[in-house]
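S.K.: below: sequence and its predicted model.
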Amino acid sequence: MTTPASVASDLVSLPDVTAQDEVVEICRDLLRIDSVNRGSGDGNERAIAEYVAAKLAEVGLETTLLESEPGRASVIARVEGADPSRAPLLIHGHLDVVPADPADWRVHPFAGEILDDCLWGRGAVDMKDMDAMTLAVIRDLVRSGRRPPRDLVLAFVADEEAGGVLGARWLVDNHPHLFADCTEAISEVGGFSYTISDNLRLYPIETAQKGIAWMKLTVAGRAGHGSMINDDNAVTALCEAIVRLGRHRFPIVLTPTVRMFLDSVGDALGIDVHAEDLETTIAKLGPIARMIGATIRNTVNPTQLDAGEKVNVIPGEATAYVDGRFLPGQEEEFLRQIDELIGPAVRRDWVVYDQALETGFDGPLVDAMASALRAEDPAARAIPYMLSGGTDAKSFSRLGIRCFGFSPLLLPAGLDFAGMFHGVDERVPVESLRFGVRVLDRFLAAS
């Protein structure tokens, strides 16, 4: 579906607002739209995609709404820049969120409530905050008649929380022409502040991310009565393999991105970073320690178990699901160790398998990010880092696009930002959204 661009006559009736004025309301609207993705095809982004398309069409942008399956909708739009000879910049964000149980939250996760100067809701940081900031900045850009230095391609996509098979990956496989001329991209989980002191805040920009290896492990055994001795019990064999995986610690491997990050942090904190005691150093990083600690080695975590239907029946098969992540350059070694740990009796099948990424912390785009941050926060110092998870950058990078995580937020020093992702009581400070809008506006003007 394509919405028409011929709505210029309506623009005069739009209120005279700025991106800072409307970013909170847009984010609030997005949080109130249930776009939960439970995986295995169980999701529906149609309603939120239509909201995004309407917001862009309201200021005269033509949008294309595409569905990979009924309800699994993504929205693409293009903003014309001043120099058509330059390659466009891709700004992409996902519209789906992971489930949330209202019983666990202080406020309802889909109420979009403002409490304690924060906007609460599932997706507040992952990643409806960046979706809202992008919408607010682009709407303000078009309303004011300003043209970015180059074309901007906007992609608001489905299914990121289940690996992007019905979202970014589907778009890249089936509609690559929409992004074919893009050379660089920005998206989630980067550009957030980490306070060292009143005079120094580090802003990690994502230049790398671990590969994804979600796997299903299956063991076949001999079914039988629960009262009898069974030396071929599938549950026992599977549990033994799961324990080996869950207790294993992969060796430390420092990629160029992680080494640069640790050197930058060590310099900022005035401490020596020693390879033989990295975990002690990382433990001093407070709220982001868990995220960074997972980037110095491959990881694997058992997450689901399934076997049997009755307590007195030994099942003939047992299955488990495992979340594996591997560092750039470590894929082959990671798979070798996984197979060694689970043993020959366990069958391994991929649920989601995707590449690791790493790019350099250099070039005009990185300079524009750093400059935009410093202009709004004189204490800002941009540094590179590796994301322990994965994003839709994995799919878009297949087109040769250089991808960065840059969703700028100035955060309170004590906020457990890493814990917000997929966590209970997810929230984003209202002033952080406004800060992000100002930074993004500066960045786009210089990129």
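M.R.: Done, it's in.
S.K.: contacts, neighbours, all on C-alpha from now
M.R.: OK.
S.K.: following the helix or strand where A53 lies, which helix or strand comes up?
M.R.: If you go by DSSP states H and E, A53 is part of helix 46-58. Remark: after helix 46-58, the chain's next helix or strand is strand 63-67, criterion DSSP H and E.
S.K.: what helices and strands are in contact with that following strand?
M.R.: Here strand 63-67 touches strand 2-3, helix 46-58, strand 73-79, going by 3 or more CA pairs under 8 Å, 6 or more residues apart in numbering; DSSP states H and E.
S.K.: okay, the ones you listed in a markdown table with mean neighbour count and distance to L433 next?
M.R.: Converted to a markdown table, those look like this (neighbours: other CA atoms under 10 Å; distance: least, CA to CA, whole Å):
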| stretch | mean neighbour count | distance to L433 |
| --- | --- | --- |
| strand 2-3 | 16 | 28 |
| helix 46-58 | 21 | 18 |
| strand 73-79 | 23 | 22 |
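S.K.: structure B:
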Amino acid sequence: MSDPGNRTDTNPTVALDEVVDLVSSLIRFDTSNTGELETTVGEKECAEWVASKLEEVGYETEYVESGAPGRGNVFAWLRGASNSTRGALLVHGHLDVVPAEPADWSVHPFSGAVEDGYVWGRGAVDMKDMVGMALALARQFKSNGTVPPRDILFAFLADEEAGGKYGSHWLVDNRPDLFEGVTEAVGEVGGFSLTVARPDGTEKRLYMVETAEKSLAWMRLTAKARAGHGSFLHDDNAVTYLAEAVAKLGNHTFPLVLTESVSQFLRAVSEESGLDFDPTSPDIDGTLLKLGSIARIVGATLRDTANPTMLSAGYKANVIPQTATAVIDCRVLPGRQAAFEKEVDELIGPNVEREWITKLEPYETTFDGDLVDAMNEAVLAHDPNGRTVPYMLSGGTDAKAFARIGIRCFGFAPLKLPPELDFAALFHGIDERVPVESLEFGTQVLEHFLLHS
């Protein structure tokens, strides 16, 4: 902690009183990211509002557009103890969300409705909950004159939902000066609780800290052959070649590979639950189902995946096209890229070509050090029945960009969740929502963490 001349005391009611309203207000900005520049909206307006809330309490902010008009990012520094020898901590969150169809929802996805103990709307868990908590605490610290143990850089970013080309990756490539002095970072997706039943009938909450994530790699497959009349015999058909390749790839099960993050997670769950998560067991996937909805995320970190998501071919019913294409969403484990590509090539065969549309590297760090200790201390201070454990995210985050400039990254957006809530289904899902009590818990844990990190 800091010396007596530095203030680390804070009035926690400030952030608690406004975090729900801040999250609700953030959701009301439609920041839908379609992946196309001309149809992605709302980031600039939302970023400017965030900047105004920070400036309102005395921050000097920097607004940066990342590679295209309207792709707004906001940065604000909170200076820490003058005697600190540690690098700065980056607290980051993205302002964009995936699109939502209002007709599918119980409430309007951009209403920010606060009903039945939840804040509802697109982005409630991905990730305007964390943005709201960070903003509430940034405002509280500045209002109270709080001096944390180290410098903190609050960053509110664009374009994460489309891979960060017009967000974190552009910033790292073009404005690395913005992150000068930063050595560690926290953002999504981690810190949320998983309740497991223990052999003695009690329950334990495991707070899953993200220490690793698979690559984000989108691949285009292209088959080319002779065009012709649909009524002729035709044994050189691009659609057939592509369809066969897509079916083989989509039905393929890649080999089980156990990374250190996943190994540690499974050991921790075994210790608490008494279940045997033996990775060599032929029923490992079935055993994972006992974890509930989180099994979808954990199961996807046991092996590489390649899921077909888009198909395109032809322009008329009676014309055999010359070209057929498909897009495959590939998520590859750390250290597996070369083996993965070799396996893919064997599956798709010689008549189909592949190319990477987007290729962002996997990331993994160890579950140790002062920052991890501070996370554990913060969780236990507010939930004595908790335990922090590492895990791997099956998707990707802005951590991929920050890791490129040597920043050690973790996913830590703490939420104490009701055991019955299907949290995994809320990411990009219909009726996305976050419990009010979880937001308030997370704000307190995050405050404790930032003041002891």
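M.R.: Structure's in. What do you need? All values derive from a computational prediction rather than experimental measurement.
S.K.: who wins for proximity to D16 of structure 1 among the helices and strands packed on strand 63-67 of structure 1?
M.R.: The closest of these to D16 of structure 1 is helix 46-58. By CA to CA, the value is 13.6 Å.
S.K.: grab the nearest non-local neighbour of the aligned partner of C27 of structure 1 in structure 2.
M.R.: Here C27 of structure 1 is matched to V23 in structure 2, going by TM-score structural alignment. Leaving aside its sequence neighbours, V23 of structure 2 sits nearest to G132 (CA to CA, 6 or more residues apart in numbering; 4.8 Å).
S.K.: mean distance between the helix or strand containing the one you found and structure 1 after superposition?
M.R.: Secondary-structure element containing G132 of structure 2, defined by DSSP H and E: helix 128-144. When structure 1 is superposed, helix 128-144 of structure 2 averages 0.6 Å from its matched positions, counting by mean CA distance after the TM-score superposition for structure 1.
S.K.: which residues touch that helix?
M.R.: Helix 128-144 of structure 2 has contacts (CA atoms under 8 Å, 6 or more residues apart in numbering) with 10-12, 14-16, 18-20, 22-23, 26-27, 50, 53-54, 57-59, 78, 91-95, 123, 147, 154, 156, 187-188, 413, 434, 439, 442-443, 446-447.
S.K.: give me the buried subset of those.
M.R.: Taking 16 or more other CA atoms under 10 Å as the criterion, what is buried in those is 10, 12, 14-16, 18-20, 22-23, 26-27, 50, 53-54, 59, 78, 91-95, 123, 147, 154, 156, 187-188, 413, 434, 439, 442-443, 446-447.
S.K.: hey, where'd the helices end up in the stretch 301-450 of structure 2?
M.R.: 337-348, 370-382, 399-403, 423-426, 436-450 (DSSP state H, counting those that start in this stretch).
S.K.: hey, which of the ones you listed is tucked in deepest?
M.R.: Burial of these is given as mean neighbour count (mean count of other CA atoms under 10 Å); helix 399-403 ranks first at a mean of 24.
S.K.: identify the residues contacting the aligned residue in structure 1 for D329 of structure 2.
M.R.: Under the alignment by TM-score structural alignment, D329 of structure 2 pairs with D323 in structure 1. Taking CA under 8 Å, 6+ apart, we find D323 of structure 1 in contact with 212-215, 300-303.
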